[in-house]
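Chemist: mind folding the following:
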Amino acid sequence: MRCQTDPLTRLIHIVYRVPAGAPDRLVVRCAWSPRGEGRWQPARVEPLISETADALMPADDAAGWLRGELVEWRAAGLERTLVMNPYPEALAGGVVDIDVRIALQGDGDEALACLDAAVWSDQRDVVYLDDWSTVLQPEAVAPEARPGCWRLESASTPGAAAVVAGGRRLASDGGTALPQLTMPMALRGPHALFVCASGGVRLRLSGDLRSDRLASLRAGHEELWRWARLDGQHLVVRQSYAYTGPAASAIEYVKAVPLDDALVARLEGAVGTPDRFVAAYWEPYSYAFADDVQDMSWHLQYLDAYREADVSLVDTQLGRFGMKMVFESRVADQLLYQTQGDPIGAVAHPRTTNVGRMQQYTNTLQATLTFSRMLGLNAHANVGATNCYPGSPLQGEISKQHPEWRRGGALRYEVPEVRQFILDVYREILEGGATGLSIDFCRYPEGVDTAATATGFLRELRALADDYGQRLGRRIAILVRFPLADERLGERFDYAAWARESLVDYLCPSSIQGRFHYADMAPYAKAVAGTACVLLPQLDALAWGLPRPGPFLWRVRQLYDQGFPGVYIYQGDAMVLGRPMLRRCLRTMRSTAGVRRFWEEDERLRPQRSKGIYLSRPSRLEGYHVWERLHLWPEGVPLGEMEVDLDGERIARFDGPPYLIGSQDHSGDTALPPGEHALRVRVGDGDGWLERAFTITVAPR
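Modeler: Reported below is the predicted structural model:
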């Protein structure tokens, strides 16, 4: 057994060999003691896994990690790596000087081996920001619940949820706005910052434009937030916010690890040199829904994350035709007061006035254009083709006053007055300074009755854009997202004519909801061949999209290998503004070399990682729906043969990725019948099979 300290995370990697006769399922228990004292206590451990497995890890599988217990599969005769976090108890004065013991047990607690080793690791240069009583606002923290104060907790605090026996925690219950806190720092040079925040919190450095919301995947989990020079910086802690107001928040600690030049180069080099075009959707509505918008700087903060992600085109949604707009329109009516959103947890129709406050206090279009220029971003003004949201607070006046212009919940594009209204809104956007336009037919294509109607409208939009382009001395680019040919109403969109007539500059053939993740792009490539139109295949970053980073980057690599210049990320804000890992993933997509390097690293580390099979999570609590697919991902074994049984019957077999249950088109909607089912998945592993059994729930149709 050998022990080594990872230079970036400073976690202890304990490498041990499993006996050749070990069973397929092996229980591993790890304990530690101060050197030579024999006072054994559970270690805080994790298996060696990828970021993909980490994100998909079921809570039950990780339940034992904080008490030093995990499971290895089909590890007989192999070296396995157990990752131990020494914080806080095993760090004495910044030094890890301990004995570790690993006990391997088979079925029925059969003892297979007991391995001991000594660990010494000097971590005196690592700084843990965990004493929240030292903030610069001591009056805003208290060891007990007190109005207007954050609460300081430890393992001995009655009712506290501190996740580490010797750790400390800063917490708030939500419902009441609390002041920001400043943790003083006197650090210099580049550092990597890791965060353990079991309840979620917003953090920024004092010199930052924005704060990031950080939330650990599970109790005790550290997340790599960022790396930065910390000269002159303090750490600023802010309460999370939800559609209902100030939200419950909690953070255990921030770990600052100093970086030498080699580590900085390793981190920066992972993303590669940008040579690909990545357009990413940005929907201010959705983020204002769960935030406290008070002034124009709110837009700057979010757009700054797009700058960090190095996005090529920020496709900023300003509303959908037929609804109240979320920009400073005077042609259409604005969304100024209450609105409702998509389901959040068990709440089917959450309502809030937060988005209305964004319209009351800010100009969305002006802010987007002004701050994008300042940040060096290329912003498009995106409007969804149509959704009137009849009967909801979102419904616009045009659809109320002219119900005859509607088809269901959509404005009818064959009606001349509807097209004129839409063109007038775009004219208003161009007068506001927009230099790029987008229209999204994909999510709600019902407004278009025939291909001739859609093409005729785009001719009108092109003429309008060209008129303004002549005044600016440049072409106004138009991006169109539209349904794939096999998607619902896809036949109503003659994309080849659009490219041939130079009506649009970017074609984004797209799926509706969680289907067609691996659609054949050849017909669209043929349509743009010999034209100036750029084809950007869509990937979906919503919960029903491909799991990230593994399956997501597998599709990106496939598209780049097929010669496509870039991609369009629908709901790209879920990556740009989500976990920091996702923002780094998107930045990696800007580089052919970065994507290639990701897969080279995966190939190198795959044999070392703990074996497992992981399922994508359903996008809603009630289970998998017909409009999404269940994706599978193997870990620690080659990306090769896989077999899937449902309730004892073989339903799928794969020679390699992509792994998903049911065909990607609409015929796959019935692959999983409603109800609870037994799912068995096995993956080729040398001369045998790695097998896992799952219980899944499929929502009613």
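
Chemist: please make it C-alpha for all contacts and neighbour counts, starting now.
Modeler: OK.

Chemist: what about the strands in the stretch 551-700 of the chain?
Modeler: For the stretch 551-700 of the chain, applying DSSP state E, counting those that start in this stretch gives strands covering 566-570, 612-615, 630-635, 642-646, 649-654, 660-661, 675-685, 688-698.

Chemist: for the protein, longest helix please?
Modeler: Identified as the longest helix of the chain according to DSSP state H is helix 451-472.

Chemist: also this sequence, please, to line up against the first:
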Amino acid sequence: MTTEMIISDMTICEPSSAMSRNQTDDKWYMVDYETDDGMEGTMIYADTRCEVPQIKMPVDLDGWYKIYVGINYTRVPGDGPKAGIRIKLSEDKDFTVFGPEPIFRHAAGHYPNKMGTEKVMWNSVYEVYWKSAQISQDSLLIAPNRNSRSDQWGVSNISWVRFVEMSDDEIHNHKIDFPTESTKCLAAEYCQGDVTGATNGNDMFHPTDDGYITEKIEPFRDTDFNLLLWECIRGDMCAFNSKIGRVSENGSVWNPEWIDPLEVAVDYAHDCGMEIYVSMRMVGSGYPFKLSPIQQNNYYYDNREYTLKDETGRRSSVLSVAYPNIREHWVELLREAVGYGADGVHLCFNRSAPFVLYEEPVRDTFVQQYGEDPVDLDYEDERWLRHRSGFVTEFLRDIRKMLDQESTTLGKRLGLAVTFYHKPYPLYNAMDLKSWIDENLVDYLIPHWVHIAQDDPAAIVSQFTALTENTDVKLLPDIYPRTPPGEKYAEAAKLMYDAGADGFAFWSAEMRTTRASEWAVVKRLGHKDELNRYSKEAPKFWRSVNLKELDGVITRYSHNDG
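Modeler: Down below sits the predicted model:
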């Protein structure tokens, strides 16, 4: 008979001095609760803007257990739930970060919102499966979520932890789920907008603690992920101590108190058993031209004569790789980042594309070759598409040459991965995949995006397998949306493997790792033979439990939206 233990009374955590029945900035706030199904306990909250200490929960168990965590997301300013909790077993190398799991953006309308309406959300505890582990008189360390900027604060909570003893079959399956060389075929495309500042105008953030970076990478340890595509160049804004790009709001001024995020990321990714590629978004400026921080792109404004141009010669917000000096600028930024000990380069050609239009070098050379002005042709004239794509291919040749040079210095071959729009088709955006493959320029092709709820995933993959089969190039479809239920990930993966996918990539991986119930499936998607099992297990990784009473008031007739 399966046994379980639920720790619902957080007052057992130590030190007791770190908790209070009063709302105090530097302590966990203890709140009694009762659920509709009769469970009683004391949960704790912490304001992430405050310096609230870590606490330790003793766990008096011995054996193999599945671990579930219950979290209440209370209301804070802004849209939707925020924060969550950070926890780790005492032998874990770093914390696991938990966050809310609402359905949003490209998933809206395709999947039910499992967190429910606001009224339901604030009055519920959401229990998620964390992991399976062998425990021996262990302890659980608990900490509030980190805050990178004031507009991202929230209230951390832990309501209970449930330990369910594992059967022999479950232990056997858990051991099967450990990664092997053949299952490590997943790639994480990791956005660092919280450090560089996002394109909506957020300021930069400069961490001073390695843990801010290592906690981002820890979720990939002992998983099927072998490749971390780590964004560190966004336009001229660099998330490392660059001597070429901007590193702060003041340009090139680097504060010695800051950690170097790229240095920490390279070391920690290798410690987690992954390769790390430095990732670059070729952002110029943007509209409506906010000045902080991304759009305040000094290099772009100093070189506006080298932007894309439309048929009439009007300028774009994107720099054109038709110009050798622009290509050289991007290549030297990448060279500088690769020098940190990275294993390759990742290009985000799914953002800011196309990178070549009607600029003078492109238009003039077309006229020389064909005797026609391309502005008089249909945009999709194949001669024009292939001519434009030649400049992008030349850019990849420049990068491949740089990588080969740096390979000699670093003593290892450096790879190249490209994420590209597959709609309406790559050549439309001046991307000649066949030439890239024939010239051995790329190692990974990542078609973006494959929306598993509205597209035909197998059909999309089949478009590209004809190019990559019998080559060394790996095809990693980029699974979208960011928030499907775990069973939908597994079902789609099976279809795409059958169509010839070599593995998968995940754009905005930072949004996925904190969604624990879904991540429990995603991190194992390299196990092709276990996908049917994962589809069956996934619905059990999440449940919502309604609160009957919280902090001495009944939830049914109480309000927090007054």
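
Chemist: care to give me the TM-score?
Modeler: The TM-score (TM-score structural alignment, normalised by the length of structure 2) is 0.72; 456 aligned residues with a CA RMSD of 3.4 Å.

Chemist: out of the strands of the stretch 551-700 of structure 1, which is closest to L577 of structure 1?
Modeler: With CA to CA as the measure, strand 566-570 is the member of these nearest L577 of structure 1 (13.1 Å).

Chemist: where in structure 2 does the closest one fall?
Modeler: Strand 566-570 of structure 1 corresponds to residues 503-507 in structure 2, going by TM-score structural alignment.

Chemist: on that earlier part again, have a look at how far, on average, the longest helix of structure 1 is from structure 2.
Modeler: Compared with structure 2 after fitting, helix 451-472 of structure 1 deviates on average by 1.5 Å (mean CA distance after the TM-score superposition for structure 1).

Chemist: next structured bit after that helix?
Modeler: strand 477-483 (DSSP states H and E).

Chemist: quick one: distance of that next one to the chain centre.
Modeler: Here the centre of strand 477-483 of structure 1 is set off from its chain's centre by 24 Å, with CA atoms, centre = their mean, to the nearest Å.

Chemist: which of the residues in the next helix or strand after it are buried?
Modeler: Downstream of strand 477-483 of structure 1, the next assigned helix or strand under DSSP H and E is helix 495-500. Buried residues in helix 495-500 of structure 1, counting neighbours by 16 or more other CA atoms under 10 Å, are found at Y495, A496, W498, A499, R500.

Chemist: and stretch 181-195 of structure 1, end to end?
Modeler: One end of stretch 181-195 of structure 1 to the other measures 16 Å (CA to CA, to the nearest Å).

Chemist: again, but for stretch 526-537 of structure 1
Modeler: With CA to CA, one end of stretch 526-537 of structure 1 sits 13 Å from the other.

Chemist: OK, contacts around the residue nearest to L550 of structure 2 when sequence neighbours are not counted?
Modeler: Nearest residue to L550 of structure 2, sequence neighbours excluded (CA to CA, 6 or more residues apart in numbering): Y33, at 4.5 Å. By CA atoms under 8 Å, 6 or more residues apart in numbering, Y33 of structure 2 lies in contact with E40, G41, T42, M43, L547, K548, E549, L550, D551, G552.

Chemist: inside strands: which ones of those?
Modeler: E40, G41, T42, M43, L547, K548, E549, L550 (DSSP state E).

Chemist: if I line the two up, what does the third one land on in structure 1?
Modeler: For T42 of structure 2, the aligned position in structure 1 is occupied by R168, per TM-score structural alignment.

Chemist: now that match: how far from L104 of structure 1?
Modeler: 32 Å.

Chemist: same check on K400 of structure 1?
Modeler: 69 Å.

Chemist: how about H677 of structure 1?
Modeler: H677 of structure 1 is 32 Å from L104 of structure 1, by CA to CA.

Chemist: can you check G245 of structure 1 too?
Modeler: Going from G245 of structure 1 to L104 of structure 1 by CA to CA gives 48 Å.

Chemist: again, but for D520 of structure 1
Modeler: D520 of structure 1 sits at a distance of 48 Å from L104 of structure 1 (criterion: CA to CA).

Chemist: do the same with G384 of structure 1
Modeler: Counting by CA to CA, the separation of G384 of structure 1 from L104 of structure 1 is 57 Å.

Chemist: returning to that earlier point: show me what contacts the match of T42 of structure 2?
Modeler: Taking CA under 8 Å, 6+ apart, we find R168 of structure 1 in contact with D130, D131, L152, E153, S154, A155, A162, E252, Y253.

Chemist: mind doing that once more with 6 Å?
Modeler: R168 of structure 1 sits next to E153, S154, E252 when contact means CA atoms under 6 Å, 6 or more residues apart in numbering.

Chemist: and A417 of structure 2, by the same measure?
Modeler: Residues in contact with A417 of structure 2 (CA under 6 Å, 6+ apart) are H346, D443, Y444.

Chemist: against L479 of structure 1, how distant is the alignment partner in structure 1 of the last one?
Modeler: So the one you mean is Y444 of structure 2. Matched to structure 1 by TM-score structural alignment, Y444 of structure 2 sits across from Y506. Here Y506 of structure 1 is placed at a distance of 5 Å from L479 of structure 1 (CA to CA).

Chemist: just give the closest residue to the equivalent of A140 of structure 1 over in structure 2, not the sequence neighbours.
Modeler: When structure 2 is aligned by TM-score structural alignment, A140 of structure 1 is paired with A18. For A18 of structure 2, ignoring the flanking residues on the chain, the nearest one in space by CA to CA, 6+ apart is K27 at 5.1 Å.
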